[in-house]
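> Have a look; sequence and predicted model below, questions after that.
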Amino acid sequence: MAFHEPAIGNQYAVNRAIPLKRYAVIGNPIEHSRSPFIHELFARQTGLAITYEKIKAPLDRFETTVREFFAQGGQGLNVTVPFKEEAFALANPNLTPRARLAAAVNTLWMDKGNLHGCNTDGVGLLNDLLRLGHSPKDKEILLIGAGGAARGVVFPLLEAGCARLRIINRSPERALTLHRHLVEQLPDLSPRLSCGSLADAGGPWDMVINATSSSLGQAAPDLPGNLYKPVSLAYDMVYGGQATPFMRQAAEQGAQTVADGLGMLVGQAAASFAIWHDATPDMEAVLTALRQQLRAH
């Protein structure tokens, strides 16, 4: 998807007379999130007056925290680990088709007094894979993880025409649960799907995507060798100023290209921004600014 809006700060000015609308990202942990930086740049591009903050919700008080946010005038929430599946349940039955297929939500908003949910993770990932020159079409893909992040991308990867998708997880039961959900929703996908434990990764693969949060804990998943074809991509949904543990592991094991999830983060944020504001921001400009910020720190 191409975007052709003006570069940051060039042609839009925020009207300070307009009351600031409140948005936030909610998760636990949340300190690492760059979403406020991204959405503030999007708002500057498009002349919108907003505030965007981080909210660390207690693990047992996600629903209460969300309801308090909207009761106090909040307009929209991005949802990150570990709450995407809880957000799905909370926004039901007002879910977009993408959210319903994923059974996970990363974008919440109110409409006519009702909470609505969407999942923009898949759009963000696909945009970034294409930017990197690695279309999923006809590729054999290994997906590590079976939580909310994985749920958001499985259908988009399959719809993009991947030849085979295997889901593995530290707890193979969770991988099996996700596999069953996928087949129940779209039985025709069954021949291209499989699942198992981390030790049952199989391979080699054209693409290996880490949808776990292991890199946040400065660890790589416990994976076997022989995962990568000669021309292959290892993609970590986690991002940082330097290569993540998964990226370093993949490079040592033979992945030709390694990438972090910064482009996916910006892409899913742009899709959320469009839902809330009906405006399309310039993703490339924000991605460049964000990468520069991370490297500076």
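Here it is on my side, so go on.

> all contacts plus neighbour counts: C-alpha atoms, from now on.
Noted.

> how about the strands of the stretch 1-150 of the chain, start to end?
Taking DSSP state E, counting those that start in this stretch, the strands of the stretch 1-150 of the chain run over residues 21-27, 50-56, 76-79, 107-111, 114-118, 140-144.

> Mind giving me the packing neighbours of the first one?
Where contact means 3 or more C-alpha pairs under 8 Å, 6 or more residues apart in numbering; DSSP states H and E, strand 21-27 is packed against helix 35-46, strand 50-56, strand 76-79.

> who's in contact with the spatially most central residue of the chain?
The centre of the chain sits closest to residue 121, judged by C-alpha atoms, centre = their mean, with a distance of 3.6 Å. Residue 121 is in contact with 106, 149, 152, 153, 264, 265, 267, 268, counting by C-alpha atoms under 8 Å, 6 or more residues apart in numbering.

> which residues are contacting stretch 250-257?
225, 226, 227, 228, 229, 230, 231, 232, 233, 234, 258.

> Sort out which of those are in strands and list them.
228, 229, 230, 231, 232, 233, 234, 258 (DSSP state E).

> among those residues, which ones are buried?
228, 229, 232, 233, 234, 258 (16 or more other C-alpha atoms under 10 Å).

> Show me the two of those residues that sit farthest apart.
Using C-alpha to C-alpha, these reach their maximum pairwise distance at 229 and 258, which is 13.0 Å.

> Quickly note the distance from residue 41 to residue 123.
According to C-alpha to C-alpha, to the nearest Å, residue 41 and residue 123 sit 20 Å apart.

> next up, a second structure to put side by side with the first:
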Amino acid sequence: MDNYLVFGNPIAQSKSPLIHQMFAEQTQQAITYTKSQPEEAEFKASVATFINNGGKGANVTAPFKEQAIQLCEHLTERANMAGAVNTLSFRDGKVYGDNTDGIGLVNDLKSHQVQLTNKSILLMGAGGAARGVILPLLAENPARIVIVNRTVEKAKLLATRFNDEKLSAIGYSETAETTFDVIINATSASLSANLPDLSPKCITEKTVCYDMVYGAELSLFLTWCAEHKARQVIDGLGMLVGQAAESFYIWRKVRPEQTQVLAKLRSQLQGVDK
């Protein structure tokens, strides 16, 4: 029986143990998956203890994703460019780090038949959540990705980090000047039920709007997008399941099917399945 867990603080709300338990049952993998809530100063020691106890891998969520990079002897390109790790693997006495958030987002968009190739994408926010999805989005060969942030300088710094001519940065006031095929909210605004200062002029009836936040109801942002006639609005529950599926594949070399897991989580969120 191989042991895995997720590190975070707080962590009580985490759905990762349930998701990975369902993946394991579906693929007949003999694993346990639990959760751990160390204090920030204890994170490194907690990982070391888990490794010493025979742990095979771990997911990492807030506030430890940046700290986790410092523990890794090997990083994937997407983890290095994201500046954050959400998947740790322990093999041959070494620590390997990856970031599966971006591929989780891209695969969720594709599962909703959202085209990204040659499309114009607006990415809202310039923090860790935005940074983690840029490389996988670029891999889909969009026409352009425009990063918008309250502090434009932060958005410009993020754009230059990736050194790609398809990336640019603007302030929210400039979103009134053009339209986008796909708009992705990677800000924390929805967590506090706030609306970013996005101009409704950048949304058309062909625009798909995505919010990384999920809940029983549509977020304020997605409700606002729907009111402004967006073609499709999608929350981040599929991204959560998708990033977990990619972590599971990294560890077990088996790709789980996500549809039933997503349906189970959705019914739980809506209070149908207690």
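Received, thanks. Please read all numbers here as calculations on a predicted model, not as lab measurements.

> what do we get in structure 2 for the residue nearest to the centre of structure 1?
Counting by TM-score structural alignment, residue 121 of structure 1 lines up with residue 101 in structure 2.

> Residue 93 of structure 2 versus its match, what's the distance?
Distance from residue 101 of structure 2 to residue 93 of structure 2, by C-alpha to C-alpha: 25 Å.

> residues in structure 1 aligned with stretch 117-125 of structure 2?
Stretch 117-125 of structure 2 maps onto residues 137-145 of structure 1, going by TM-score structural alignment.

> can you pull the contacts of the residue in structure 1 that residue 205 of structure 2 lines up against?
With TM-score structural alignment as the criterion, residue 205 of structure 2 lines up with residue 230 in structure 1. By C-alpha under 8 Å, 6+ apart, the contact list for residue 230 of structure 1 reads 254, 255, 256.

> Between those, which sits nearest residue 189 of structure 1?
residue 255 (27.2 Å).

> The closest one pairs with which position in structure 2?
By TM-score structural alignment, residue 255 of structure 1 lines up with residue 230.

> Hmm, residue 171 of structure 1 is touching residue 197, no?
Yes. Residue 171 of structure 1 lies in contact with residue 197 (C-alpha atoms under 8 Å); the separation is 6.5 Å.

> Those two: which is more packed in?
residue 197 (19 against 13; other C-alpha atoms under 10 Å).

> Do I have it right that that one meets residue 166?
No. Residue 197 of structure 1 lies out of contact with residue 166 (C-alpha under 8 Å); the separation is 10.2 Å.

> quick one: buried residues of stretch 44-53 of structure 2?
Quick answer for stretch 44-53 of structure 2 (16+ other C-alpha under 10 Å): 44, 46, 47, 50, 51.

> what does stretch 133-140 of structure 2 give?
Burial within stretch 133-140 of structure 2, assessed by neighbour count using 16+ other C-alpha under 10 Å, is assigned to 133, 134, 135, 136, 137, 138.

> now, of the helices and strands packed on strand 21-27 of structure 1, which is deepest in the fold?
Using mean count of other C-alpha atoms under 10 Å, the stretch among these with the largest mean neighbour count is strand 76-79, at a mean of 26.

> so where in structure 2 does it end up aligned?
Taking TM-score structural alignment, strand 76-79 of structure 1 hits residues 57-60 over in structure 2.

> what is in contact with residue 171 and residue 197 of structure 1 at once?
With C-alpha under 8 Å, 6+ apart as the test, residue 171 of structure 1 and residue 197 reach no residue in common.

> give the contact list for the aligned partner of residue 164 of structure 1 in structure 2.
Correspondence of residue 164 of structure 1 to structure 2, assessed by TM-score structural alignment: residue 144. Residues in contact with residue 144 of structure 2 (C-alpha under 8 Å, 6+ apart) are 118, 119, 120, 121, 166, 167, 168.

> Could you do residue 143 of structure 1 as well?
150, 165, 166, 167, 168, 208, 209, 210, 211.

> Tabulate these in CSV, adding columns for secondary structure and neighbour count.
Listed next are these as CSV, based on DSSP: H, G, I helix; E, B strand; the rest coil; neighbours: other C-alpha atoms under 10 Å:
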residue, secondary structure, neighbour count
150, helix, 24
165, strand, 24
166, strand, 23
167, strand, 27
168, strand, 28
208, strand, 26
209, strand, 21
210, strand, 26
211, coil, 24
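
> export these to a markdown table and tack on distance to residue 50 of structure 1?
Output for the contacts of residue 143 of structure 1, formatted as a markdown table (distance: C-alpha to C-alpha, whole Å):
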| residue | distance to residue 50 of structure 1 |
| --- | --- |
| 150 | 30 |
| 165 | 40 |
| 166 | 41 |
| 167 | 38 |
| 168 | 40 |
| 208 | 37 |
| 209 | 33 |
| 210 | 33 |
| 211 | 30 |
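
> quick one: what's aligned to residue 245 of structure 1 in structure 2?
In structure 2, residue 245 of structure 1 lands on residue 220 (TM-score structural alignment).

> State the distance from that match to residue 174 of structure 2.
22 Å.

> neighbour-wise, which of the two wins?
residue 220 (18 against 13).

> Is the more buried one in contact with residue 191, as I believe?
No. Judged on C-alpha under 8 Å, residue 220 of structure 2 makes no contact with residue 191 at a distance of 9.5 Å.

> Buried ones among the contacts of residue 121 of structure 1?
Using 16+ other C-alpha under 10 Å, the buried members of these are 106, 149, 152, 153, 264, 265, 267, 268.

> nearest spatial neighbour of the aligned partner of the last one in structure 2, skipping sequence neighbours?
Pointing back at residue 268 of structure 1 there. Using TM-score structural alignment to pair residues, one finds that residue 268 of structure 1 aligns to residue 243 in structure 2. Closest residue in space to residue 243 of structure 2, ignoring its immediate chain neighbours: residue 104 at 4.2 Å, by C-alpha to C-alpha, 6 or more residues apart in numbering.
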